[in-house]
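Peer 1: task: produce atomic coordinates for the following.
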Amino acid sequence: MNTKQFINSVILIVLHTFFWVGVYFFYTYFLGYGSKNTAYVNNFALYLMPVTIIMSYFFLYVLIPKYLIAKKHGLFVLYTVYTFIVSFCLIMLSILYGIVFSTDLTINDSKPLTKTILFIILGIYMVVLVVIAIGLVLSSYKSTLKNEDLKTKFLETKLQLKEQELRFLKMQIQPHFLFNTLNTIYGLAIQKHENAPEMILKLSNLLDYILYQVDKPKVFLMDEIAHLEDYISLEKMRFHDTLKINFIKNIQAENVDVSPMLLIPFVENAFKHGVIVNNFFTINIDLKVTETKLYFTIENNYNKEKENIQGGIGLENSRKRLEMLYPEKHSLEIIGKDNIFKIILEINF
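Peer 2: Alright, predicted model coming up:
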């Protein structure tokens, strides 16, 4: 037993002691009100204490927790009836012993007790009922505290699992995005592109973003857009004149924070799964941001016979991240129709 448990046990014993001392004084007042036989009343009250205490604790620690709280109501009623029958017999014996062993303390021409046997029995049962009521209140309070504690632990565990899942998704997104970016650089290196220094600088910025900035819970929207444009620039170098990209931005609130790598996976997916049609690789991007909402659409050509419109790891992870980061505050629609692949994302801040 540690110190805290010991202190709690001592406090509990003291509280119980004070309660039963109070019950004893109640008996002396209840039984002897108007009587001059103080010694007789005090002695008689002592004989009523054991049966009162035994019956009270039997209800408090046996019948209530094992049957009433456990919702075994039939057994609780049955054992309660048995308890009252047995306790009635014990009360009558206590009264008998109290009368017999207190006789020598009587005073001539003075009534020792001012209450009849019926009132004495009712007084004992009243004390037991008070103990039962207190026990039920305390049990309900403890149950509430326990439920709140369990609820808190559940929420903490749920939050920890959510954070772990988010970290896992980020760990998947980072190498996935990096792998595709390096493939782009590889293609440019084979071509011995003259803009290699600029290409490496943009790659450095992208690597800094996906390796360090992504660990932050939020980043500035303008930073997300800047790195999005760096990625598009790299792809432009790879596709040369065949890339036809329309990026329309309508930023009405530049101080908005968003989750890192919120939009890049969708753009990356368009480059990865898009196809060239009529000698052009066409991607249309529309981004509108206000103080309360982000609206993002991206569409590209794709081969519906070869590609799954739900996409691969990137889109699946993005969908899960959105569900955790913006629960009930976003909508993500993926549409594949007439060889046009379109993603519509709306987020409410």
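Peer 1: C-alpha only now, for contacts and for neighbours.
Peer 2: Noted.
Peer 1: can you show me the strands along the chain?
Peer 2: The residue ranges that make up the strands of the chain, judged by DSSP state E, are 219-220, 243-251, 257-258, 281-289, 293-301, 330-337, 340-348.
Peer 1: deepest-packed of these, please.
Peer 2: strand 293-301 (a mean of 21; mean count of other C-alpha atoms under 10 Å).
Peer 1: contact partners of that strand?
Peer 2: With C-alpha atoms under 8 Å, 6 or more residues apart in numbering as the test, strand 293-301 has contacts from 266-267, 270, 274-277, 281-289, 339-349.
Peer 1: show me what whichever helix in the chain runs longest is packed against.
Peer 2: Under DSSP state H, the helix in the chain containing the largest number of residues is helix 117-190. Helix 117-190 is packed against helix 3-32, helix 38-58, helix 73-101, helix 196-211, helix 221-239, helix 264-273, helix 313-325, with contacts defined by 3 or more C-alpha pairs under 8 Å, 6 or more residues apart in numbering; DSSP states H and E.
Peer 1: looking at those helices, which is nearest to Thr184?
Peer 2: helix 221-239 (6.6 Å; C-alpha to C-alpha).
Peer 1: sequence B follows; please return its structure for comparison with A:
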Amino acid sequence: MSYFKLKWFKNTSSIIPTKYHILFWFSYFIFNVIRWGSYFDDYWYSLKSNLVEFPLHIVIVYFNIYYLIPKYILTRKFKRYILFLLLSLFILYSIRTGLNFLLVTKNIWPEAEGSQQAFTFNHIVAVILGELYVVALVSAIKLGFDWIYEKRRAEEFQKIQLRTELDLLKSQIQPHFFFNTLNNLYALTLEKSDVAPEVVLKLSDIMQYILYDVKEPFINLYDEINYIQNYLDLEKLRYGDRVSSKIKITGDIENIKVPPLLFLPFIENCFKHGSKENELIEVEIAFEVLKDNMLKFKVENNFNEFYKSNKKHGIGIKNVKRRLELLFNNKFQLKTTIKKNNYLVSLKIPIQ
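Peer 2: Presented below is the predicted three-dimensional model:
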């Protein structure tokens, strides 16, 4: 696009296709010819006068919406806008009156009573008001299109921002999880544990799920539960008989979709803060399909009081809360409670 076109179009929010411009002006021209032809009972005169005036209408309208408004209204220079608009209207009045006198009729104001002269106050006001009507009509249409365009663009931008932040948050979960698991694997290798190879295999399966299977914003709940089971198996390899876990499913989950990797941080915390050394780690996980089109997730584990005073926190839970806010706005419920020596997480989310 040339510099001239850039200069004239850079401040417009939307570009209306040319065919709509042509359709609008053609329809408006026909309407005006019929309207004034009927008024004067002289359609030939109406056709000639509109052929003279319509190119001038088009010039002043586009000059206003593509130059004056972007240059002065959008920059809040209202006095200059009024000055240049009035000056443009007076120039147009002079050209229109001259052309009508030379090409159409010597009576420059046939709708007025009696013989009227050009460049009188009443005639100038009447013509300028007529032009202002056209300018205001088309400007309102253009600004309406711009408003719709900007609204849609803002909505799309918000969606892009949301998706970008969600992708970032999801990507943060993966290194967070791998970091913890590799630390565990490192501890097992130091102990020369026989279960270290099995840990590597389980970790490989989980990496395949995260890196290759999780590509959509929502995945089947069934797949996510299988992933959670793999994680529990991984922790059982690490802790051995110290881990007691079970998953309970209530309702039909076949067609339910959930955000990937949403529940894992809560389950990770069961092992990270679950119990003191050499004590049993008990984890109970439940998924329940509720009647109000909600999915309820619960995880309960025996609680280590040391967790209260531990000031070092991971990014997992904070990450999940932010994801929930972005995905579901205020349509989710997250509660955490401590009962005796048990830590309970309850999460309700809308069913997708």
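Peer 1: got a TM-score for the pair?
Peer 2: Once the chains are laid over each other, their TM-score by TM-score structural alignment, normalised by the length of structure 1 reads 0.66; 312 aligned residues with a C-alpha RMSD of 5.1 Å.
Peer 1: quick one on the thing from earlier: between the longest helix of structure 1 and helix 73-101, how big is the angle?
Peer 2: An angle of 140 degrees separates the directions of helix 117-190 of structure 1 and helix 73-101 when computed by axes from the mean of the first three to the mean of the last three C-alpha atoms, to 10 degrees.
Peer 1: quick one: helix 117-190 of structure 1 to helix 313-325, angle?
Peer 2: 150 degrees.
Peer 1: wait, Ile335 of structure 1 touches Lys342, no?
Peer 2: Yes. Look at Ile335 of structure 1 against Lys342 with C-alpha atoms under 8 Å: they come within range, at 5.1 Å.
Peer 1: and Ala196 of structure 1, which of the strands of structure 1 is closest to it?
Peer 2: Counting by C-alpha to C-alpha, Ala196 of structure 1 lies closest to strand 243-251 out of these; the figure is 18.6 Å.
Peer 1: have a look at how far, on average, the closest one is from structure 2.
Peer 2: On superposition with structure 2, the mean distance recorded for strand 243-251 of structure 1 (mean C-alpha distance after the TM-score superposition for structure 1) is 3.0 Å.
Peer 1: same question, stretch 222-229 of structure 1
Peer 2: Overlaying structure 2 shows stretch 222-229 of structure 1 at a mean distance of 1.0 Å from the equivalent residues (mean C-alpha distance after the TM-score superposition for structure 1).
Peer 1: and the nearest residue to Ile309 of structure 1 once chain neighbours are set aside, how far from Thr184 of structure 1?
Peer 2: Counting by C-alpha to C-alpha, 6 or more residues apart in numbering, Ile309 of structure 1 lies nearest to Gly336, which is 5.7 Å off, once chain neighbours are set aside. Applying C-alpha to C-alpha, to the nearest Å, one obtains 25 Å for the distance of Gly336 of structure 1 from Thr184 of structure 1.
Peer 1: ok, now how distant is Tyr81 of structure 2 from His123 of structure 2?
Peer 2: Distance, Tyr81 of structure 2 to His123 of structure 2, by C-alpha to C-alpha: 23 Å.
Peer 1: okay, now His16 of structure 1: neighbour count?
Peer 2: Burial of His16 of structure 1, expressed as a neighbour count using other C-alpha atoms under 10 Å, amounts to 12.
Peer 1: how close does it get to Leu96 of structure 1?
Peer 2: His16 of structure 1 sits at a distance of 27 Å from Leu96 of structure 1 (criterion: C-alpha to C-alpha).
Peer 1: again with Ile283 of structure 1
Peer 2: Distance, Ile283 of structure 1 to Leu96 of structure 1, by C-alpha to C-alpha: 100 Å.
Peer 1: same thing with Leu315 of structure 1?
Peer 2: Separation of Leu315 of structure 1 from Leu96 of structure 1 (C-alpha to C-alpha): 85 Å.
Peer 1: give me the more crowded residue out of the two.
Peer 2: A direct count of neighbours by other C-alpha under 10 Å for Leu315 of structure 1 and Leu96 places Leu315 higher, at 19 against 14.
Peer 1: aligned to the more buried one, what sits in structure 2?
Peer 2: Following TM-score structural alignment, the counterpart assigned to Leu315 of structure 1 within structure 2 is Ile317.
Peer 1: these two touch, right, that match and Ile267?
Peer 2: No. Counting by C-alpha under 8 Å, Ile317 of structure 2 stays clear of Ile267, with 10.2 Å between them.
Peer 1: buried residues in stretch 169-186 of structure 2?
Peer 2: Leu169, Lys170, Ile173, Thr181, Asn184, Leu185 (16 or more other C-alpha atoms under 10 Å).
Peer 1: residues in contact with the last one?
Peer 2: Right, Leu185 of structure 2. Applying C-alpha under 8 Å, 6+ apart, the residues near Leu185 of structure 2 are Ala196, Val199, Val200.
Peer 1: what's the spacing between the second one and Phe332 of structure 2?
Peer 2: When distance is defined by C-alpha to C-alpha, Val199 of structure 2 is 35 Å away from Phe332 of structure 2.
Peer 1: just the first one next, same as before
Peer 2: Remark: distance between Ala196 of structure 2 and Phe332 of structure 2 (C-alpha to C-alpha) = 39 Å.
Peer 1: quick one, which of the strands of structure 1 gets closest to Leu155 of structure 1.
Peer 2: Going by C-alpha to C-alpha, the one of those nearest Leu155 of structure 1 is strand 330-337, 22.4 Å.
Peer 1: what's the mean deviation for that closest one versus structure 2?
Peer 2: Overall, strand 330-337 of structure 1 averages 3.0 Å from its counterpart (mean C-alpha distance after the TM-score superposition for structure 1).
Peer 1: now swap in stretch 199-209 of structure 1 and tell me
Peer 2: Compared with structure 2, stretch 199-209 of structure 1 is 1.8 Å away on average (mean C-alpha distance after the TM-score superposition for structure 1).
Peer 1: may I see the buried residues of that stretch?
Peer 2: By neighbour count, and taking 16+ other C-alpha under 10 Å as the criterion, the buried residues in stretch 199-209 of structure 1 are Met199, Lys202, Leu203, Asn205, Leu206, Leu207, Tyr209.
Peer 1: please report how far the fourth one lies from His176 of structure 1.
Peer 2: What that stands for is Asn205 of structure 1. In this structure, Asn205 of structure 1 and His176 of structure 1 are 17 Å apart, going by C-alpha to C-alpha.
Peer 1: likewise for Phe349 of structure 1?
Peer 2: For Phe349 of structure 1, the distance to His176 of structure 1 (C-alpha to C-alpha) stands at 28 Å.
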